[in-house]
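Trainee: structure for this input, please:
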Amino acid sequence: MGGTTDLAELTGAELADALAAGETTSVEATRACLDRIEALDGTLGSFLHVDAEGALAAAAEADERRSAASPASPLDGVPVAVKDLLCTVGQPTTAGSRILEGWVPPYDATVVTRLRRAGLPILGKTNLDEFAMGSSTEHSAYGPTRNPWDTERTPGGSGGGSAAAVAARLAPLAIGTDTGGSIRQPGALTGTVGVKPTYGGVSRYGIVAMASSLDQAGPVTRTVLDAALLHEVIGGHDPLDSTSIDAPVPPVVEAARRGDVAGLRIGVVKELGGEGFQSGVQARFEESVQLLTEAGATVVEVSCPSFAHALAAYYLVMPSEVSSNLARFDAMRYGLRVFPEGVDDPSAEQVMAATRDAGFGDEVKRRIILGTYALSSGYYDAYYGSAQKVRALVARDFGRAFEQADVLVSPTAPTTAFRMGEKLDDPLAMYLQDVATIPANLAGVPGLSLPAGLAEDGLPVGVQFLAPLQADDRLYNAAAALERLLLEKWGGPLLAPSATEEVSA
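Mentor: This is a model prediction of the structure:
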């Protein structure tokens, strides 16, 4: 490997240390990422748009600040990739949909504003299931993303682009969004760290809304410390977001550096494991729990009976909010506009119908129809109203569980990465991929997925940590401890095969 390519091997924290020590420059690090993107992403499909010119310009500015001993943040100059659901000035924001093809927003999402303010060069926008609807990143209108561990398999979804980019070391850091598991489930399937912060802990302003009461942006990284450093940059109160929590970011970086579970009460969720979970997934999870026990944690089993109904409730709440949010794509204000064939003087309703038919994919249409039905007169109480009651029960179960344990643990996803196309004709099977992650979104609690090893098929497995509202630091503390124990056991990090390909400088 050439010298610049070696920079892509560094984690975000290692690269930040190298920049601070003057051992390299942000321009060199950014070029190394761009070289890997050019060499590998034609196969992986993790990026929808690459902004080489903008990223190198931002990197040069970061180098100037470092030279003047005035870095904007600890991560100043460390490149980042952003899920194409976040608005970005100067770069297209498509949400993976034809209906927004080519749209360039006039403003930045608050998360993007904070990344720029902290000096992180934005490499580009990553691929996703259309409007974040999917668990495989096969529903993107611009083609699927492939898993760096096996390019015949999916990287999970909806944020498979961000997860694949980090796993293949096209970017040291990335931003994802998590509505029902779309950061954590891809993390499990690609061997990356994915964090869904407490709902309201990271601003949703400027994120194309899918389900407003569930959506949450968060970090996608290779290590727990990297996730904490990125979380610290993007978190905090935002007056532009009415759901934003007016409180400081929890001490996540301190917790990630501490990583001590001695005396910690860890609750194994009875309903999130066992039957229906792949044997290798369950085995790696049990080994992780054993390591935590040996490190001094007290492990107890907790029961959350309403979790059995969380998946069904989610798939009523989420499409109902989708139906409402996607009504704005009406061909009148922005995005795609299609005129119906054979109509000389079409009405606004006819143009809207033709545009939405051409612009939305099958999965988006499916969820709009489901949501509209659930909200319709005569069915609202039976479906949407009942789902909201289940949601309250899920939150109650979390509250009771956290009386017995400081953090909860479970497998992140029931299986390892599945083959491309395997579940496309069976939406219900696809939805089941989120069975362990959805409860956190319904209750708003934070969750983190950590690589826990490889299953019998040689593919990565994730273990999930869950913590009470605004106790995100507990996630980082417990996960950092397990991460250290696993690295000691493995003798080094797990690396996706395609991430080790040589790229000429």
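Trainee: all contacts plus neighbour counts: C-alpha atoms, from now on.
Mentor: Fine.
Trainee: what's the neighbour count on Asp41?
Mentor: The criterion is other Cα atoms under 10 Å. On that basis, Asp41 has 21 neighbouring residues.
Trainee: OK, contacts around it?
Mentor: In this structure, Asp41 makes contact with Phe47, judged by Cα atoms under 8 Å, 6 or more residues apart in numbering.
Trainee: one more time with 6 Å, if that's ok
Mentor: Residues counted as contacts of Asp41 (Cα atoms under 6 Å, 6 or more residues apart in numbering): none.
Trainee: strands along the stretch 251-400 of the chain, start to end?
Mentor: Taking DSSP state E, counting those that start in this stretch, the strands of the stretch 251-400 of the chain run over residues 265-269, 298-302.
Trainee: let's see this one next to it:
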Amino acid sequence: MTDLHRLSIREMTEGLNSAQFSSRELTQHYLNRIAHIDTQVHSYITVTAEQALAQADAADVVLKAGNASVLTGVPIAHKDIFCTQGIKTTAGSKILDNFISPYDATVVAKGKVAGLVTLGKVNMDEFAMGSTSENSFYGATANPWNLSHVPGGSSGGSAAAVAADLAPFATGTDTGGSIRQPASFCGLTGLKPTYGRVSRFGMIAYASSLDQGGPMARSAEDCAYLMNVMAGHDAKDSTSVEKDVDNYVTNLNATSVKGLRIGIPKQYFNVAGLDADVKARVEESLKKLEEMGATLVEIDLNMTESYVPTYYLIAPAEASSNLQRYDGVRYGYRCENPVDLTDLYKRSRSEGFGKEVQQRILIGTYALSAGYYDAYYVKAQKVRRLIQQDFLKAFESVDVIAAPSAPTTAYKIGANLSPTEMYLGDIYTLAVNLAGLPAINAPVGFDQNNLPVGLQLIGNYWSESQLLSVVHQYQQATDWHTKRAAIAEENA
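Mentor: Okay, here's the model as predicted:
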């Protein structure tokens, strides 16, 4: 029973349903690992051990009665951006350090209905603003592959928890790459669904037209199991799309790699900051897909240079609007002894928000201010439409588009990259959110420092099944997704 964390989600469900082990045993196994290992990784903000064991016991009753759903009794970690009833929900920020949510996010509620057991809430960049998980009030999370490096962000806690085998899978959110980039840095599979595919109700907002929840796990198959829970229309979310949802698990072999047309944007492989090892591993993975029957087609994505400036006008503008609600009045952090209402607002926000969040609020407020709205925000929205059209034109001749997920492997903790360097690190992921497209990261090898490299596949709208299927077949032919960091091999 010491190696339960090495099981796939499918193997866990089979073991639970055949009574090889109980949900309590499985849950306790993960709680022991968290207690033993997470002092080094710091992936969790809140561990809900008592509640998890109670949920596991309830799951065991259902399993014994033969009334279990597919995932009944399987543990999960939730990014601390999803509201959880009765459990602290912080979004990685001091301003929400005392916030106990009175309700569950739809994603969390669906997980409960499916019988999932919540291990706890995992760390993240404050309000999902960042690419390293260092911008957290609760301190930095470490990359399990090398504890002196970051796990990526903003879903770095989710990625680190799964990579260290402190949870079998986890929820993440992706506003500009925050599922795909940490999945790349930590050697995982991570799916950013089409905008509107997963409910945003109860998911603390950063940039409402860009945010989307998705699964993070070791393999495409594991992600498919969680997507079956997360996906679907939600009347509580006005941006949720009423569209039939696939069974992502049964569709894992529905798309044949043979004959698949993979677009290779020449602009993406000529980016100045693209690391040689990353480029080599991505090209090797594409060659493998070609050997499996795919066709590589060179394409043009002419708007590539517009991704970063467009995103970093629209996202901060929406953040400026969304974060107005944190005023020290209704909930969250309140400064001590304010002299008047203005002092309450100013000090509660300046003391409660971290540097990166304040910086993005200021940028966004400037872009929305009188005299600059048309020159910046409106123009960025027009360019956003051109970026979308660029992709749609490409999909007329290809089925999916391939790219690195990030131009480098994981940075060192404390590297203190400038904002420009940090933002340029998102060059390959931002456009997917601007266009609302789905995309997936798959691990495809390591650099010379044994840090993981990720391949990103971008699909047309609603093609999550296709992306999961292609990566699943790639993972049947390779073993990169099975590799584990040394810390993950430790037994609690």
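Trainee: re the thing from before, out of the strands of the stretch 251-400 of the first structure, deepest packed?
Mentor: When the strands of the stretch 251-400 of the first structure are scored by mean count of other Cα atoms under 10 Å, the highest mean neighbour count falls to strand 265-269 (a mean of 22).
Trainee: for it, name the packing helices and strands.
Mentor: If you count contacts as 3 or more Cα pairs under 6 Å, 6 or more residues apart in numbering; DSSP states H and E, strand 265-269 of the first structure packs onto strand 298-302, strand 407-411.
Trainee: for whatever residue of the second structure lines up with Glu422 of the first structure, helix, strand, or coil?
Mentor: Aligned counterpart of Glu422 of the first structure in the second structure: Ala415 (TM-score structural alignment). Secondary structure of Ala415 of the second structure, reduced to three states by DSSP: H, G, I helix; E, B strand; the rest coil: coil.
Trainee: can you count the residues close to Ala415 of the second structure?
Mentor: Around Ala415 of the second structure sit 9 other residues, with neighbours defined as other Cα under 10 Å.
Trainee: with adjacent residues omitted, what lies nearest to the residue mapped onto Asp399 of the second structure from the first structure?
Mentor: For Asp399 of the second structure, the aligned position in the first structure is occupied by Asp406, per TM-score structural alignment. The spatial neighbour of Asp406 of the first structure that comes closest, neighbours along the chain excluded (Cα to Cα, 6 or more residues apart in numbering), is Arg265 at 5.1 Å.
Trainee: what's near enough to touch that neighbour?
Mentor: Contact analysis of Arg265 of the first structure by Cα under 6 Å, 6+ apart lists 297-299, 405-406.
Trainee: got these as CSV, with distance to Glu38 of the first structure columns?
Mentor: Conversion of these to CSV gives the following (distance: Cα to Cα, whole Å):
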residue, distance to Glu38 of the first structure
Ala297, 45
Thr298, 47
Val299, 46
Ala405, 46
Asp406, 44
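Trainee: any idea how far the aligned partner of the residue nearest to Asp406 of the first structure in the second structure is from Gln475 of the second structure?
Mentor: For Arg265 of the first structure, the equivalent position in the second structure is taken to be Arg261, counting by TM-score structural alignment. If you measure Arg261 of the second structure against Gln475 of the second structure using Cα to Cα, to the nearest Å, the figure is 18 Å.
Trainee: center of the second structure, which residue is that?
Mentor: To find the centre residue of the second structure, average its C-alpha atoms and take the closest one (Cα atoms, centre = their mean): that gives Ile179, at 2.4 Å.
Trainee: that one maps to what in the first structure?
Mentor: Aligned by TM-score structural alignment, Ile179 of the second structure pairs with Ile183 of the first structure.
Trainee: re the thing from before, compare the helices and strands packed on strand 265-269 of the first structure and give me the one nearest Ala374 of the first structure.
Mentor: Between Ala374 of the first structure and those, the shortest separation by Cα to Cα is 30.7 Å, and it involves strand 407-411.
Trainee: ok, and what's touching the helix or strand that the closest one is followed by?
Mentor: Per DSSP states H and E, the first helix or strand lying C-terminal to strand 407-411 of the first structure is helix 427-431. Helix 427-431 of the first structure is touched from outside by Lys423, with contacts defined as Cα under 6 Å, 6+ apart.
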